[in-house]
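for reference, the sequence and a predicted model appear below.
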Amino acid sequence: MTQAQGFGRRYIKAFFKGFFVAVPVTVTFLDRVACVARVEGASMQPSLNPGGRQASDVVLLNHWSIRNYDVQRGDIVSLVVPGYHRSLFPLPWELESVIKLSHPSRSPRNPEQKIIKRVIALEGDIIKTIGYKKKYVKVPHGHIWVEGDHHGHSFDSNAFGPVSLGLLHARATHILWPPKRWQKLQPILPPERKPLQREQE
């Protein structure tokens, strides 16, 4: 009996040691390296959610790849938009693509949602806008210009202007679900959305 109690205590002690090591490691991994998120909405069609409401794409979001704010034109990124909260600015499903994270991620403005868009221009680029208050914008230092692929059906830089690099959350690198859509997401810049003038690279 004493042996069984000793075994039980060792088992419980080992379990809690493993638990208290595994939880912080897992949380750190999900917060700093990568996580999985479901994309909802149509603003990134046809790249994401081409089937509309029937099926949502699940993507891999790589936090590590943007740790030094190293993004390029054509990347699909998730980001926080300051002041944007769906309850304050409700958009129909057709106008927005948001991501639902597989783990809790807190933003001071909106703890549940971040948006996902394509990087169109980098700092120093001059871009012709689509409906923004200025026809041409030079992207300021430390900012990027992002747009949804479904023009006219996207809440993006054409509505809120250039986005600070500090608001980047992650880069979408792969579509993981549904299985028939599994693929690596390549940085593609639509020819009609190329910057008019690019900063020397």
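Looks like it came in fine.

can we go C-alpha only for contacts and neighbour counts from here?
OK.

got the contact list for the longest strand along the chain?
Residue-count comparison of every strand in the chain, with assignments taken from DSSP state E, identifies strand 168-177 as the longest. Contact partners of strand 168-177, identified using CA atoms under 8 Å, 6 or more residues apart in numbering, comprise 57-66, 69, 75-80, 181-186.

next SSE downstream of whichever strand or helix holds T26?
Using DSSP states H and E, T26 sits within helix 2-32. From helix 2-32 onward toward the C-terminus, using DSSP H and E, the following helix or strand is strand 34-41.

check which element follows that next one along the chain.
Using DSSP H and E, the helix or strand that directly follows strand 34-41 along the chain is strand 58-62.

distance from that following strand to the middle of the chain?
Relative to its parent chain, strand 58-62 has a centroid offset of 8 Å by CA atoms, centre = their mean, to the nearest Å.

gap between L79 and Q54?
Separation of L79 from Q54 (CA to CA, to the nearest Å): 25 Å.

compare those two (neighbour count), which wins?
When L79 and Q54 are compared on other CA atoms under 10 Å, the one with more neighbours turns out to be L79, at 23 against 7.

returning to what we had before: now the helix holding T26: buried residues?
30-32 (16 or more other CA atoms under 10 Å).

which SSE is the residue nearest to the spatial centre of the chain in?
With the centre of the chain defined as its mean C-alpha position, the nearest residue by CA atoms, centre = their mean is S78, 1.8 Å away. Using DSSP H and E, S78 sits in strand 76-79.

what's in contact with that strand?
Looking at what lies outside strand 76-79 - CA under 8 Å, 6+ apart - the contacts are 61, 99, 114-119, 167-173, 185, 187.

ditto for stretch 51-59
Everything outside stretch 51-59 that qualifies as a contact, by CA under 8 Å, 6+ apart, is 36-42, 48-49, 172-178.

adding another structure so you can compare the two:
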Amino acid sequence: MAQSQGWVRRYFKAFCKGFFVAVPVAVTFLDRVACVARVEGASMQPSLNPGGSQSSDVVLLNHWKVRNFEVQRGDVVSLVSPKNPEQKIIKRVIALEGDIVKTMGHKNRYVKVPRGHIWVEGDHHGHSFDSNSFGPVSLGLLHAHATHILWPPERWQKLESVLPPERSPVQSEEDCLQGSP
């Protein structure tokens, strides 16, 4: 009887040591390095959730990549919603600070992205709550860079940082004046 209690005690002690080491390591990893998230909605179709409401892609979110706010045009990023801080949204970076972007439904036809901000849009225009609704987004709201689709298995792939050609930033302020009606 005493031997079985000793075995149980040793097992419990080893379990506790492992638990109290593993949990902080896992929490730190998920908070600072990477995590996974399910993408809901149609705003990023066809890149994400191409099957519509019957499927939800699960993506790998790399926190490490955005730790210094280093994003490029075309990157798919997760960010805190400027309108609801309890919600995270996933969008494509269209323009960086200093770029001039031709908007789609924003109150101004052209917007120069201010310092410390980015312009983000969903791939499914008209079905996306994005910078065309709320304007440029502070880099401080960046959460992670979406790098891979992990689920469903038939969609496993690396997410490419591709900027649709029609969404390239305007080259200069003169182009804005020439392009406006």
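Sure thing, it's come through. Model, not experiment: these values are computed from the prediction.

can you pull the TM-score for these?
Their TM-score after superposition, calculated using TM-score structural alignment, normalised by the length of structure 2, is reported as 0.92; 172 aligned residues with a CA RMSD of 1.1 Å.

just to revisit the earlier point, quick one: the strand holding S78 of structure 1 to structure 2 mean distance?
Strand 76-79 of structure 1, aligned to structure 2 and superposed, deviates on average by 0.4 Å (mean CA distance after the TM-score superposition for structure 1).

what range in structure 2 matches that strand?
The counterpart of strand 76-79 of structure 1 in structure 2, counting by TM-score structural alignment, spans residues 76-79.

mind checking how far the matching stretch is from the chain centre?
Centre-to-centre, stretch 76-79 of structure 2 and its host chain are 2 Å apart (CA atoms, centre = their mean).

helix/strand/coil for I144 of structure 1?
strand (DSSP: H, G, I helix; E, B strand; the rest coil).

need the counterpart of D149 of structure 1 in structure 2.
Under the pairing rule here (TM-score structural alignment), the equivalent of D149 of structure 1 within structure 2 is D123.

just checking, its match touches R92?
Yes. The pair D123 of structure 2 and R92 passes the contact test of CA atoms under 8 Å, sitting 7.1 Å apart.

the two - which one has more neighbours?
Comparing D123 of structure 2 with R92 by neighbour count (other CA under 10 Å), the higher total belongs to R92, at 25 against 20.

sec struct for the more buried one, please.
With three-state DSSP as the basis, the three-state label of R92 of structure 2 is strand.

can you count the residues close to the closest residue to it other than its chain neighbours?
Using CA to CA, 6 or more residues apart in numbering and skipping the chain neighbours, the partner closest in space to R92 of structure 2 is V76 (4.3 Å). Burial measure for V76 of structure 2: 30 neighbouring residues, criterion other CA under 10 Å.

and the gap between V76 of structure 2 and T103 of structure 2?
The span separating V76 of structure 2 from T103 of structure 2 equals 19 Å under the rule CA to CA.

check contacts around the residue lying closest to S78 of structure 2 once chain neighbours are set aside.
In space, not counting the residues next to it along the chain, S78 of structure 2 is nearest to I90; the distance is 4.4 Å by CA to CA, 6+ apart. I90 of structure 2 is in contact with 39, 44, 76-79, 122, counting by CA under 8 Å, 6+ apart.

please tell me how far I90 of structure 2 sits from V170 of structure 2.
Summarising the geometry, the distance separating I90 of structure 2 from V170 of structure 2, computed by CA to CA, is 24 Å.

without its sequence neighbours, what residue ends up closest to the counterpart of K184 of structure 1 in structure 2?
With TM-score structural alignment as the criterion, K184 of structure 1 lines up with K158 in structure 2. With sequence-adjacent residues excluded and distances taken as CA to CA, 6+ apart, K158 of structure 2 is closest to H148, at 4.3 Å.

need the counterpart of the one you found in structure 1.
Residue correspondence to structure 1 (TM-score structural alignment): H148 of structure 2 is matched to H174.

neighbours of its match, just the number please.
The local packing count at H174 of structure 1 equals 18, with neighbours defined by other CA under 10 Å.

Q178 of structure 2 now?
Here the number of neighbours of Q178 of structure 2 (other CA under 10 Å) works out to 8.

state the helix or strand in which it lies.
Counting by DSSP H and E, the element that carries Q178 of structure 2 is helix 173-179.

buried stuff in that helix?
Using 16+ other CA under 10 Å as the burial criterion, the residues of helix 173-179 of structure 2 that qualify are C176.

neighbouring contacts of it?
With contacts defined as CA under 8 Å, 6+ apart, helix 173-179 of structure 2 is touched by 100, 110, 170.

which one of those has the most neighbours?
The residue in these with the most neighbours, by other CA under 10 Å, is I100 (22 neighbours).

I'd say that one and V170 touch.
Yes. Checked against CA under 8 Å, the pair I100 of structure 2 and V170 is within contact range at 5.3 Å.

touching both of those two, which residues are there?
Counting by CA under 8 Å, 6+ apart, I100 of structure 2 and V170 have no contacts in common.
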